Every structure is written in structure tokens, then in C-alpha cells.
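Peer 1: with the input below, show me the fold.
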Amino acid sequence: MPQSRTVPVAVPGCEYQITVQPGLLAEAGAALRQLSAARKAAIVTDSVVGPLYADQVARSLTGAGFEVCLATVPAGEDHKTLAEVSAVYDQLLPAGIERTTLIVALGGGVVGDLAGFVAATILRGVPFVQMPTSLLAMVDASVGGKTGVNHAVGKNLIGAFHQPVAVLIDPAVLRTLPPRELRGGLAECIKHEIIRDADGFAALEKDISRALELDIDYLAELVAHNVSIKAKVVAADPFERGERAHLNFGHTFGHAIETVSGYSYSHGQCVALGMVAACRLAVILRMIDEATFARVKALVFAAGLPVGGMKLDVGDVVAAMSYDKKVKTGRVRFVLPTRIGQVVVRDDVPPELVRAAVQSLRD
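Peer 2: Below is the predicted model:
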């Protein structure tokens, strides 16, 4: 029996458990039956993950006594829209889902965000379960209760906080993950170490090749470590009124790059570029030294992620930051490191320095 790792999450009015175990997909039904007496379960997946894993999960749920229905959306960030939310409503409502029906989000971050938003809104809210299949979703999107979709103006501008009742993570599914997506997930792992764990950063510098080589035991350990970091931050600040903003390290720059590029960069690539830009900005502001910046840049590069060569217009990227959800009273807020393992939020950065940090990504 593969080792099972559990991480508890406690937020106001809600407690749930994250379980990390190779082979867990086949045991999903039994795990969820212990949590719920619901008659029905609705799997929401996409056109890539569905053909790989939906049948296996459906069989497990059926074997545990659930009546199962399936809703499928097209794969990709450009389909994380209100139109696709409506399409899922159109698939689930005629199937007779009830207020107790479990919505099972089976897929990467896009599916988790979209299915979670469906669960938050359909029938005024039903329980849902995250079953993430990408490394990025495992360590980031599946934890914390943020759900939502994109708008033409920017990313994740429409959404709700809706905590899952459980998160079931099977690292063995990472064997079918495209290498580009695996590298994207490592961007979020690097982020967590920079904001909270200097020792974890040093360990990742030493062992990142094990992740790239798909060492499943190591990936299970890495995922559990990262969800533990995020779970602690979320528990302390479930509605992002303080400390949770630290999780946005790299994302103010990254989301702007993502929007301006029309999502031609993956989310992980954008976070990687965003972290490099944020650290360059911290150097400009004399918050960290060049040696610290070099370590971050080297680890991002070792993960197979971009550290420069951005072709986008600098002015467009800077302008896109003004639409960021984290803007307060007209000020763009940046999460910047003071050392590896510690960050602060700054809203007093002169625009010309922000521009210089973005410009550095083109060099």
C-alpha cells in the first residue's frame, strides 16, 4: 500500500483534509463515501483529462453507491469563462442534481476553478471535491477555496470563495502530464519556498531533478510539503485580508503577462517570469542582494522555466497590472522578498521601477 499523507485545513466554519497518495484515484469512491451520504456525484472534467481518468473515477464512485453523471468542458485557459460555466449548468441541471450532490473537479487548475465556481453557484451552493491532475493544481489551485473564471478585462475577475469538502491527490497521474505542465507546477513550488521556507528552497535546489524525472515518491513528498505551506497560510487568512496575499508572489507581474499574451504562455511560465521580475524589483529597491536574485533565477531555470526573453510590449504589461484584483485605492500591490523564506507587500513602488523590472524580462 503506497504511503498516504494527510494535511488538515481549518478555516472559519469549515474543516477538511487533503490526502496525498499514489493510486488514490481508484479508491476515490470509498474515500468520498466516508464523507458523504449523497445519492449523486457529478464529475466535471475536460476534454484532455476526461478520456484518461473519468471512467476510472466514475467506476470507483459507482462502486461506492453514488449515481454518477459527467460534465465535460473543452481543455484550456481560454475556456475558463462564464459561457462554459453555463454549459456545465446545462449538463448538470437536466441530470437532476440535488443540494447534497457532490461535484467532483477532476482536472487541472482550470477545471478546479470552473467546477468550484459551478459548485458555489448552482442551487445556491453544493459541496465539491478537488481531484487535481496537474502539479500546479495539486500544490496551488486545489487548496484554499478560490473559485472563478476569467473576463476579457483580466484573469479570475469573476468568482467566489467556496471551500472543498475534501482534496484527493494521486501523484501517479503526473506520469501522463505533459512536461511543460509539470514544469509549470514547479513554479508554484518554488514560490512557496521563497515566501515561507528557506530550508525547503535549499532542498529543492538539490532535488529538483527528481521531480523532472517523475520520481513519484519524491513528488508525493513535494506535493504534501507544498500543500502544507499553503494550507497554513489559508487557515490564517481565508479571505485574503492579510498574510494570504503573500501567495500572490510573482502573480501581479505574472497575471499581467498572461493577459497581454492572450494566454500563449502557460500559467506556470507566467508565474516564473513574474517571480524573476519581482526579485529584480526587490534588487532595484535594495530589499535583496544580487546573490539572492541569482539563486532564484538559477532554480527557476533549473526547473525548465523561462527567466527572460519575453517578447511582449513593456507598456502593455505595466498597464495590465492596473486591472489586478489586488489593486487597492488605485495602488498596485507587489509581494516582494526581503530574503528567501520571507516576503512583504509593497504598494509604494514608483512606476518607473516597475517598468524597469518588466523591461528586464526582455533582456
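Peer 1: when you work out contacts or count neighbours from here on, use the C-alpha atoms and nothing else.
Peer 2: Fine.
Peer 1: show me what the host helix or strand of Ala119 is packed against.
Peer 2: In the assignment (DSSP states H and E), Ala119 maps to helix 109-121. On a contact count with 3 or more CA pairs under 8 Å, 6 or more residues apart in numbering; DSSP states H and E, helix 109-121 meets strand 40-46, helix 82-92, strand 102-107, strand 128-132, strand 146-151, strand 154-161.
Peer 1: relative orientation of the fourth one and helix 109-121 in degrees?
Peer 2: An angle of 180 degrees separates the directions of strand 128-132 and helix 109-121 when computed by axes from the mean of the first three to the mean of the last three CA atoms, to 10 degrees.
Peer 1: one more: the first one?
Peer 2: For the pair strand 40-46 and helix 109-121, the angle between their directions (the same axes, to 10 degrees) equals 140 degrees.
Peer 1: please give me the structure for this one as well, since I'd like to look at both together:
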Amino acid sequence: MNQDITEIQVTGETSYTVTVGRGVLERVPEALGDRVSKILIVHTPTVGRVASELRDALGARYDQVLLAEVPDAESAKRIEVAAFCWQIMGQADFTRTDAVIGLGGGAVTDLAGFVAATWLRGVRLINIPTSVLGMVDAAVGGKTGLNTAEGKNLVGAFYAPAAVICDLDLLATLPRNELLAGFAEVAKCGFIAEPEILDLIEANVAVATDPSTPEFKRLIELAIGVKVRVVSEDFKEGGLREILNYGHTLGHAIEHAERYQWRHGVAISIGMMYAAELGRLAGALSDEAVDRHRRVLTLLTLPLNYPGGRWQSLLAAMQRDKKARAGMLRFIVLDEIGKPRVLAGVDESMLQFAYQEIAN
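Peer 2: Okay, the predicted model is just below:
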């Protein structure tokens, strides 16, 4: 096996290991432990072959390994899909010593985490993300969630996995546009905490976004490291963890407006550009730093603009966002690259003016 493996420890209120490397799926039994007898692998159709191979590999060791194929992307994050998974577990008599594996992108690990958190009030969870977004964001940190007609992730729970296994070999066949959309969350970590990420993207974006290169692995590790440091200190988003929402207030509103047909990273890219403009209007972020947002996101071929006539509907969606408190919108902005803070109680005219800066 390739020995170039990195283990990143999550500490604090929860403790588990995030393993990053190539050919590391063989670590799944170690992560499951000895007490587990039944396993449900929740996966999308796009990783059906990997799910079947994993089921066969685990079948010799465990009493029963079942598959639950769920829809791709945000369509998976519905209560009806969670109920389908619960039905399989109920019919197979899953107990508290059994386990759920989330195999897929960020939406699948969100769903699988919620299923694991709610079945018998909590069973063992292993996340195996198969997308860039899943590796650097959704699979790490213990946030689980479902969408409703009123908004994204309004139903959910904080529930930590027992382990996260990031096998970079699983990214080899990821469509280029999906890979680059996931890089929005990588870039976000660069903007809020780890400028080396931005340096690597700017130095050679083709190398940085090629899953076969050492630079790509380094970027994934740096982004995971940012999230791990934050969630180790603030598991339930009491304070510091809010910085991970950079670009997400408007980004989630755009996802809602597009009926979750857009990739998460595409919406978050526009949201970060908006947050940069808002930070500049608040008198904090320099023109140079705003331009750097534009340059990095453009290198990643991510969008920077959204139609100007949509502001009122986006504002209404943001006011329903779970990050709002007592009706007051909260945004993460930057004082400079790597220095995020909360901006709350902003006059609506400033919010709209910032939006005009990104409107097309």
C-alpha cells in the first residue's frame, strides 16, 4: 500500500481520525471496530461499483452488509430518503452496536450522518467521502442535515463520525466541473485561515487541481486541517465555527433559489465574492484582497455573479437561514485574508449595495 498517508486528529468534544491517502479503504474494518455485526452502506448510483466492492470486502468479516442506493446530490437530503434508510435498518434489526457508512459526496455524508444519529439515538458512523467537497467539508466536523421546502439543512444534528477515510484514488474519475466546484470550499479555507492554499492555486491551477499530484494532496490536507482546528475547538457552532460559513449566507439562498439544482461550490463561490464586497463596504477588506478573491475563483472557473433582479427573494431566503438570530442577519467577512469576523446588524441598504457589485 502507498505509505504516503496523513492522519489528522479531531479533538475536543469529539475525537476521531481523518485519514488522507491513496488506497486507504482497507482501513475501514479498523475504523468499524470489533463490536459491529451489521453495516448499512449509504451511497449514490455514481459510486455503486465502489459500494459493491466494499460490501464484498466487508462481507467476510461482518454478519450482514447492506446497500442503500440514494439519489445524487441534494436530492438525497430529504426526509423520505432518510426514512428509506431507516426502513432497511429496521427490517434487518440493526442494534446500537451496528454501523452506517456514508459513501459519496457531501450530500450523502450529510444524509448518512443524520440516519446514524437518529437510529436508536445514535449508531457508529464512518464517512468515506468521494468528492473534494465531501473530503474538505461535509464529511468532517459532525454536521448532519436534511433540506426542507423552506431551506437548506434546517433539520439536522451534530453527530461526530467514528472515522473519516479520504481515499484520493476515489477522485480519479470525478467529473472536472464537480471537482472544481468542490474547490470552492478549499479556496474558502484559504481565504479565512490558510493563505498557502491560495498561493498553490495561483502558482499553477492545473497542477493544484490534478488529483494525482502532491500539490493536490497538500491542498486537501490543508483544507481539512483548517476545519479540524475549528471544530476541535467549537463542535456545536457556539462561536469560532461560524467562520466556516464564509460565503454561505448568500450561497445557501442561491441554492434555495435554484431549487438545489446548482452544485454547492458554485453557489458558495458567488457567496464568497459577495462577502468580499461586503467586507470592503464595511471598511475592512482592501481592494487588493477583493481582487484576489476574483482572481482565485476565476482560475478555478467558478462564477462570481448572479442576476440583479433576484435580490428580494434572496434576502427573504437569507432571513430564514439558520445562522440568523432573532431576525438579524449575520455574515462572515474578512478584515484581511486569514482574519475572519462576524458582521451583524448591517443596514439593508449596504447589503443591497454589496449585491449590486456582483449582480449581472
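Peer 1: so what number do they get for TM-score?
Peer 2: The pair, once superposed, lands on a TM-score of 0.95 when counted by TM-score structural alignment, normalised by the length of the second structure; 359 aligned residues with a CA RMSD of 1.6 Å.
Peer 1: can you list the helices and strands packed on helix 109-121 of the first structure in TSV and add distance to Ile194 of the first structure and mean neighbour count?
Peer 2: Output for these, formatted as TSV (distance: least, CA to CA, whole Å; neighbours: other CA atoms under 10 Å):
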stretch	distance to Ile194 of the first structure	mean neighbour count
strand 40-46	32	25
helix 82-92	34	17
strand 102-107	27	28
strand 128-132	23	28
strand 146-151	22	23
strand 154-161	24	18
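Peer 1: the helix of greatest length in the first structure vs the second structure, mean deviation?
Peer 2: Determined from DSSP state H, the single longest helix within the first structure is helix 216-236. Comparing helix 216-236 of the first structure with its match in the second structure after superposition yields a mean distance of 1.5 Å (mean CA distance after the TM-score superposition for the first structure).
Peer 1: in that helix, which residues are buried?
Peer 2: Across helix 216-236 of the first structure, burial judged by 16 or more other CA atoms under 10 Å covers 216-220, 222-236.
Peer 1: list the helices and strands it packs on?
Peer 2: Secondary-structure packing of helix 216-236 of the first structure (3+ CA pairs under 8 Å, 6+ apart): strand 5-11, strand 14-20, helix 179-196, helix 198-212.
Peer 1: next secondary structure after the second one?
Peer 2: If you walk from strand 14-20 of the first structure toward the C-terminus, the next helix or strand you reach (DSSP H and E) is helix 28-33.
Peer 1: now do the buried residues in that next one.
Peer 2: By neighbour count on 16+ other CA under 10 Å, the buried set for helix 28-33 of the first structure is 28-32.
Peer 1: kindly report the same for stretch 4-20 of the first structure.
Peer 2: Buried residues in stretch 4-20 of the first structure (16+ other CA under 10 Å): 5-7, 9-11, 16-20.
Peer 1: residues of stretch 171-178 of the first structure that come out buried?
Peer 2: Within stretch 171-178 of the first structure, the residues that count as buried by 16+ other CA under 10 Å are 171-174, 177.
Peer 1: picking that back up, now distance to Leu114 of the first structure too, for the helices and strands packed on helix 216-236 of the first structure, in JSON lines please.
Peer 2: What follows is these, written out as JSON lines (distance: least, CA to CA, whole Å):
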{"stretch": "strand 5-11", "distance to Leu114 of the first structure": "21"}
{"stretch": "strand 14-20", "distance to Leu114 of the first structure": "20"}
{"stretch": "helix 179-196", "distance to Leu114 of the first structure": "18"}
{"stretch": "helix 198-212", "distance to Leu114 of the first structure": "28"}
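Peer 1: need the winner for burial among these.
Peer 2: Of all these, helix 179-196 has the most neighbours on average by mean count of other CA atoms under 10 Å, namely a mean of 23.
Peer 1: relative to the second structure, what is the average displacement of that one?
Peer 2: In the superposition with the second structure, the average deviation recorded for helix 179-196 of the first structure is 0.8 Å (mean CA distance after the TM-score superposition for the first structure).
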